[in-house]
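Engineer: below is the sequence, then the predicted model.
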Amino acid sequence: MIERFPGLTPTRSRAVVHDDLVLTVAVAPDPVTPSMYEQSVKALARIDESLALCGSNKSKILSAIVYISDMKCKSEMNRAWDEWVDKANPPMRACLGVELEPPHIVEIVVTAVK
């Protein structure tokens, strides 16, 4: 069975659960600052909220893909990540430089278990 949690627009889910697998995507909520660190902190907080909504938490993340608009700012995102991540259960993580829809400069995709 697939359970979908509604997002802010009717064509996007905030999170999806299939059996014990949780998938979610987050960007910083509006209003968005131009700071990579601040957007990363806010997006990670939304990941926490979405995981909790699905009965999970960051210690159960299997993998994460972080999309950022400027790889020169990766250290700012890494600082936010290192402050947030469960160091006892660090997930696999990839970071890719991509074009994102402004004003967002970071987007995080997470796969976790319940």
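Structural biologist: Great, that's in hand.

Engineer: can we go C-alpha only for contacts and neighbour counts from here?
Structural biologist: OK.

Engineer: any idea where the strands of this structure begin and end?
Structural biologist: With DSSP state E, the ranges of strands along the chain come out as 2-6, 13-18, 21-26, 61-68, 92-97, 106-113.

Engineer: check contacts around the residue nearest to residue 56 when sequence neighbours are not counted.
Structural biologist: Leaving out its chain neighbours, the residue that sits closest to residue 56 by CA to CA, 6 or more residues apart in numbering is residue 114, at 4.6 Å. Residues near residue 114 by CA atoms under 8 Å, 6 or more residues apart in numbering: 20, 21, 22, 54, 55, 56, 57, 60.

Engineer: use this one as the comparison:
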Amino acid sequence: MTNIKRFRSTARASQIVVSDQYIETAGLVAKCTDQGITEQTRCVLDQLEQLMLDVGANLNQITRIQIWLANMADFEEMNRVYDAWVNEIDKPARACVGSQLASPKYLIEIQATGML
């Protein structure tokens, strides 16, 4: 039987789920929605790092990152922040697409998977 643990759960979703050795986060959006793409990217990556720490993992255990941008014109600016962040860790697989996000205040959403 699979051992599933859910963390930071609300009525709608858990922020991170660990199933045996598999880690999956919810889509993470910035809490600093009054800021630009640089700050929102940093905010989301900080949240991701904290979630990984919460389950006893580190950033090198991330295997895949999915990024949604509300405006693909922000791609290069987002990449400057992301590249500096990922430079310190083993590189996960990554995809990045443009998408209408849940609120116009959100400029970026990131979801990650990994292994314990």
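Structural biologist: In hand now; what should we look at? This one's a predicted model, so the numbers in the text were calculated from it and none came from an experiment.

Engineer: tell me how they score on TM after superposing.
Structural biologist: TM-score of the superposed chains, computed with TM-score structural alignment, normalised by the length of the first structure, equals 0.91; 112 aligned residues with a CA RMSD of 1.4 Å.

Engineer: make JSON lines out of the strands of the first structure and add distance to residue 45 of the first structure and mean neighbour count.
Structural biologist: Shown next, in JSON lines, are the strands of the first structure (distance: least, CA to CA, whole Å; neighbours: other CA atoms under 10 Å):
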{"stretch": "strand 2-6", "distance to residue 45 of the first structure": "17", "mean neighbour count": "13"}
{"stretch": "strand 13-18", "distance to residue 45 of the first structure": "13", "mean neighbour count": "18"}
{"stretch": "strand 21-26", "distance to residue 45 of the first structure": "9", "mean neighbour count": "22"}
{"stretch": "strand 61-68", "distance to residue 45 of the first structure": "14", "mean neighbour count": "20"}
{"stretch": "strand 92-97", "distance to residue 45 of the first structure": "17", "mean neighbour count": "14"}
{"stretch": "strand 106-113", "distance to residue 45 of the first structure": "11", "mean neighbour count": "22"}
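
Engineer: dump the ones you listed to TSV, plus distance to residue 47 of the first structure.
Structural biologist: Shown next, in TSV, are the strands of the first structure (distance: least, CA to CA, whole Å):
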stretch	distance to residue 47 of the first structure
strand 2-6	13
strand 13-18	9
strand 21-26	6
strand 61-68	10
strand 92-97	14
strand 106-113	8
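
Engineer: most surrounded residue in the contacts of residue 114 of the first structure?
Structural biologist: Within the contacts of residue 114 of the first structure, residue 22 tops the neighbour count with 25 neighbours, counted by other CA atoms under 10 Å.
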